[in-house]
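Peer 1: I'd like to go over a predicted model; first the sequence, then the structure.
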Amino acid sequence: MTTTLPRVIGPWMAAAVVVGTVIGSGVFKKAQKVAEFCPESGVALSVWVFCGLLALLGGLTIAEVASRLPKAGGNYAFLRDAYGHWAGFLWGWVDFGIIRTSSIAVLAVMFIESLNNVLLLARLQYPADMEWIGTGLGRWEQVLATLSVIAALTFVNIRGTLIGGGLQMVLTALKVLSLLAILSLPVLILAFSPTSEPQPSASNFAPVWPSDWSQVNWAKFASAYGSAIVAVMWAYHGWLNITPIAEEVKQPQRNIPLALIGGIALLIFLYVGANVAYYTTISRNEMLDLKGTPVSTEFCRRLLGSVGVLVGSLILMTSVLGSLNGNILVAPRLLYAMGDDGLAPAKLRQLHPRFQTPSAAMMVFSGWAMLLVVAVAVAKETSWIDEKKNVFDVLTDYCIVGVAMFETMGVAAIFVLRTRQRELTPLLPYRCPGYPIVPAVYVLILVAVVANMFIGTEQRTEAKVGVGYALVGGLVYALFLRRKEA
């Protein structure tokens, strides 16, 4: 049975993976969380710019690392080749156990919640025709629907990389168009409907900056800004997602840098533009009062009326589905690579005899994500999860702890690889511009972000749990797998 992944992904599909897996729920929901930490709109918007530029620094660096190591597994391969099998295993342990599977679980739950909202809104609009919907899906009906959508997308991606990638391109195009519509809507309202209420207004941005910078408590400001960065990092999380399927990208030394850098630049434009649009219509205090309503949905409601709620829910639903499909497409390549190295069961490295996809790895990854969905549902049912803290924010904070630690190590791998592969550097068609300053700045900032998670109070528990889980992985490696280092 063959275990070699075919190179079938071209530049446009690679870019769709970068953009489509990143744009999920964060740009539609995290504005409230940022507003909680940053009372001034200018400071809040600067977080989105800052995190975008940070991702760009990482992308400029990882593009060279991936050009050197265009292998399945992405960050796993970078850590393994730069530091040893132990580092690759720890990333696999955390990515499989917390990061990627939690992402899949959160996105699937949000998709079904959005679908349920769409159905309920449709019933309000057409009560006679949609009476069969009743009061919508109950908690356990939503759980069953969530499990079903994960299973369905897993089946689609098992059927072929081109099929899953083609679906990703379609969904990515829809979500990019949706964000373009959001950032254009205030301008269109002002231009073509100047008498409608409410009107977009610059007054909603107030206050833009602190009234007196000399009176700012800089320790508290830095801590709050760091917590806001963690929130926005979830929205940008996934820019590295082209690297797990690098082995399947045509001309990887050309197409991976193009997809990474171009994709991240587009994300910065869309994210900052969308958040500026939100503030034209919703003030910071109003954002805080939204509670569970996504800011994007409230934005559409205010400018488009009752139909805007339906439009906002459809936009969120489509976007989340695209990110969910992208994660299910790329995530199993980690287990495939680990199986190839003997750090996971060898069965996981086998490809489907007909579709040439890592079907066993896909089923294991999706299966674990489905277990997380059920576990969260049980925890909510038994009140084990603190209802005062949004489960969405808890799970995404858990994800970012691992991302900040191990993806930073992946970026730092460029220093090791440049030292070891001096003769290869001049031959690469792409080399990180501004080396070594660009990767050094990225690493230093992420170290500060991780430190703030332990020093501050907002994400301290999640940080401790994330590190504790990684330490358990280190113990597992030391006891059972250390021989692989030899």
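Peer 2: Yep, that arrived. Numbering: from 1, shown residues only.
Peer 1: going forward, measure contacts between C-alpha atoms and count neighbours the same way
Peer 2: Will do.
Peer 1: so where do the helices sit in the stretch 151-300 of the chain?
Peer 2: All helices of the stretch 151-300 of the chain, identified by DSSP state H, counting those that start in this stretch, fall at 161-192, 218-236, 252-281, 284-288, 295-304.
Peer 1: Which among the ones you listed is found nearest to residue 420?
Peer 2: helix 252-281 (18.7 Å; CA to CA).
Peer 1: got the buried residues for that closest one?
Peer 2: 252-265, 267-281 (16 or more other CA atoms under 10 Å).
Peer 1: got JSON lines for the helices of the stretch 151-300 of the chain, with distance to residue 373 too?
Peer 2: As requested, these are exported to JSON lines (distance: least, CA to CA, whole Å):
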{"stretch": "helix 161-192", "distance to residue 373": "23"}
{"stretch": "helix 218-236", "distance to residue 373": "19"}
{"stretch": "helix 252-281", "distance to residue 373": "28"}
{"stretch": "helix 284-288", "distance to residue 373": "27"}
{"stretch": "helix 295-304", "distance to residue 373": "24"}
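Peer 1: In addition, the following structure is provided for comparison:
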Amino acid sequence: MNDHALRAASAEAARRQASRPVFSNEPSAVLGLREAVMLIVGVVIGAGIFKAPSMVAGMTGSAPWMFGAWILGGVISLIGALCYAELTTAYPSAGGDYHFLKRAYGRSVSFLFGWARFSVITTGSIALLAFVFGDYLQQALPLYLGGRAIGPVVYAVTAILVLWWINSRGIKAGTSAQTWLTAAEVGGLLLIVAAALWLAGATSHQPAAPAAGAAAAPSLSSFGLAMVFVLLTYGGWNEAGYISAELKDKRRNMVRALVLSILVITALYLLVTWAYWRGLGLEGMAKSQALAADLMRVAFGTVGEKIIAVLVAVAAVTSINATMIVGARTNYAVGRDWPALGKLAFWDSERGTPANAMHVQNIAALLLVALGAWTGSGFRSMVEFTAPVFWLFFLLSGLALFVLRRREPATERPFKVPLYPLLPLLFVATCAYMLWSSLSYVYSQSLGGLNAAWIGVAVLAVGLLLLLALDRGAGRTAASPRP
């Protein structure tokens, strides 16, 4: 072959190589501030805001204390967000909490977190939210087969499959869908506020008068329990850590995204709570089993019930999409640390997604949907009873801020928590209280004749067995002679 032919062949090979998708194991900065805010707001605002205000109203007993609880929840969330802003700007990683736990306590603790997140926290949340979506969409668009309601399962599976397809197309497709879904979700919440404003202008409607002595302060235990539900409704902002490696100008935008998201969420929660209170009264709120539906029924009749069913379905699918995006990144980080799980570490740089990790996560979520369809409410209880596991690792993430400041003082920290160590201590104390509260609740419950506390223990026990197996496998690989 002459030189000309060799050059032509080399040029053709180079052209073909350049036309192929480029894959790497490193995420790149492709997300802007708007995408980050929409993702955080979308993952936080779920079905809780349609239920929790009723319980908070009953436990606080007066409007000032009720609104005070929601404001306090926003303040505590903001303090926690500031702690995470330091961690995420100092240690940006697609692993989020997993990465912080690994640096602070070693990869065994971080693996247990990764396992709990994969087995229950993330995949369980996707499955539960899918059922919420299915249950409420069934109210708006009933689907039956042979007299049996099949809508909840069909809609749940469809939601996961459609969002899976969207996110498989790439991070841009996933975050674009998230932006539109979050906008629709916020619009739905503002519609609830608009209904209350319309009722306020209707002279024929007057909310129930407060009961005598309603302004008395609630007991410490009642207010504490109210805060449990408030903080659960605010939960999810920490998921911002999982996109820290993909955020443009992360040093400034991560802090902005977290603070702005918490402020937006707090404002929306206060507005919606005011709408419930103005439309139903405090006593009506406390007695309501479906706050938003009751308010919309008063404002718009039976049409209002259909509207709220769609709004809750939109809120659920918005949280599913956000959880799907951030959850897969934990599995990706685990795959990078454990050679036996190395296939999870495949990063499709053309699409900006941890492709294999996402597929495994969504397959597991579909299996949990199948389990939920088979066991019914028992599956939902099983996932809810693992709350202490979540709060345990959340507490450890908060403590990691102190550990890493002491162990790695030379690490550059573009953002530092103000009033250190006071604010981080408040955040850690809150996490410890939530851990204790969730443990107290779980110990008082049972599932299948067993104390519900064993469910969380079982999750961690299985994780320990997997950890031992992976350690042994790594030891055998290291000890085997190379050819």
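Peer 2: That came through fine. Everything numeric here is computed off the predicted structure, so don't read it as measured data.
Peer 1: Fetch the TM-score of the aligned pair.
Peer 2: The pair, once superposed, lands on a TM-score of 0.84 when counted by TM-score structural alignment, normalised by the length of the second structure; 449 aligned residues with a CA RMSD of 2.9 Å.
Peer 1: related to what we said a few turns ago, just tell me which of the helices of the stretch 151-300 of the first structure ends up closest to residue 321 of the first structure.
Peer 2: With CA to CA as the measure, helix 161-192 is the member of the helices of the stretch 151-300 of the first structure nearest residue 321 of the first structure (7.6 Å).
Peer 1: average offset between stretch 266-282 of the second structure and the first structure?
Peer 2: Comparison of stretch 266-282 of the second structure with the first structure after fitting gives an average deviation of 2.0 Å (mean CA distance after the TM-score superposition for the first structure).
Peer 1: The helix or strand hosting residue 474 of the second structure packs against which elements?
Peer 2: According to DSSP states H and E, residue 474 of the second structure maps onto helix 453-479. Contacts defined by 3 or more CA pairs under 8 Å, 6 or more residues apart in numbering; DSSP states H and E place helix 453-479 of the second structure against helix 107-116, helix 387-407, helix 422-443.
Peer 1: Tell me which of the helices of the stretch 151-300 of the first structure sits nearest to residue 346 of the first structure.
Peer 2: helix 161-192 (21.1 Å).
Peer 1: just the angle between the closest one and helix 252-281, please?
Peer 2: For helix 161-192 of the first structure against helix 252-281, the angle between stretch directions is 30 degrees (axes from the mean of the first three to the mean of the last three CA atoms, to 10 degrees).
Peer 1: out of the helices of the stretch 151-300 of the first structure, nearest to residue 339 of the first structure?
Peer 2: When these are ranked by proximity to residue 339 of the first structure, the top entry is helix 161-192, at 19.3 Å, counting by CA to CA.
Peer 1: List the buried residues for the closest one?
Peer 2: 161, 164-165, 167-169, 171-172, 174-176, 178-180, 182-183, 185-186, 189.
Peer 1: mind checking which of the helices of the stretch 151-300 of the first structure is nearest residue 124 of the first structure?
Peer 2: helix 295-304 (14.8 Å).
Peer 1: In the second structure, point out the residues matching the closest one.
Peer 2: Aligned by TM-score structural alignment, helix 295-304 of the first structure corresponds to residues 291-300 of the second structure.
Peer 1: List the residues that contact the residue nearest the centre of the second structure.
Peer 2: Nearest to the mean C-alpha position of the second structure, counting by CA atoms, centre = their mean, stands residue 236 at 4.0 Å. By CA atoms under 8 Å, 6 or more residues apart in numbering, the contact set of residue 236 of the second structure is 40, 43, 44.
Peer 1: Against residue 442 of the first structure, how distant is the aligned partner of the last one in the first structure?
Peer 2: Alignment note (TM-score structural alignment): residue 44 of the second structure maps to residue 22 of the first structure. Using CA to CA, to the nearest Å, we find residue 22 of the first structure at a distance of 19 Å from residue 442 of the first structure.
Peer 1: So the two - more neighbours on which side?
Peer 2: A count of neighbours by other CA atoms under 10 Å puts residue 22 above the other of residue 22 of the first structure and residue 442, at 30 against 21.
Peer 1: Quick one: map residue 322 of the second structure onto the first structure.
Peer 2: Matched to the first structure by TM-score structural alignment, residue 322 of the second structure sits across from residue 326.
Peer 1: Let me know whether its match touches residue 15 as I believe.
Peer 2: No. When contacts are counted by CA atoms under 8 Å, residue 326 of the first structure is not listed as touching residue 15 (11.5 Å).
Peer 1: Please identify which of those two sits among more neighbours.
Peer 2: Using other CA under 10 Å as the criterion, residue 326 of the first structure and residue 15 rank with residue 326 on top: 32 against 26.
Peer 1: Which residue, neighbours along the chain excluded, lies closest to the more buried one?
Peer 2: For residue 326 of the first structure, ignoring the flanking residues on the chain, the nearest one in space by CA to CA, 6 or more residues apart in numbering is residue 21 at 5.0 Å.
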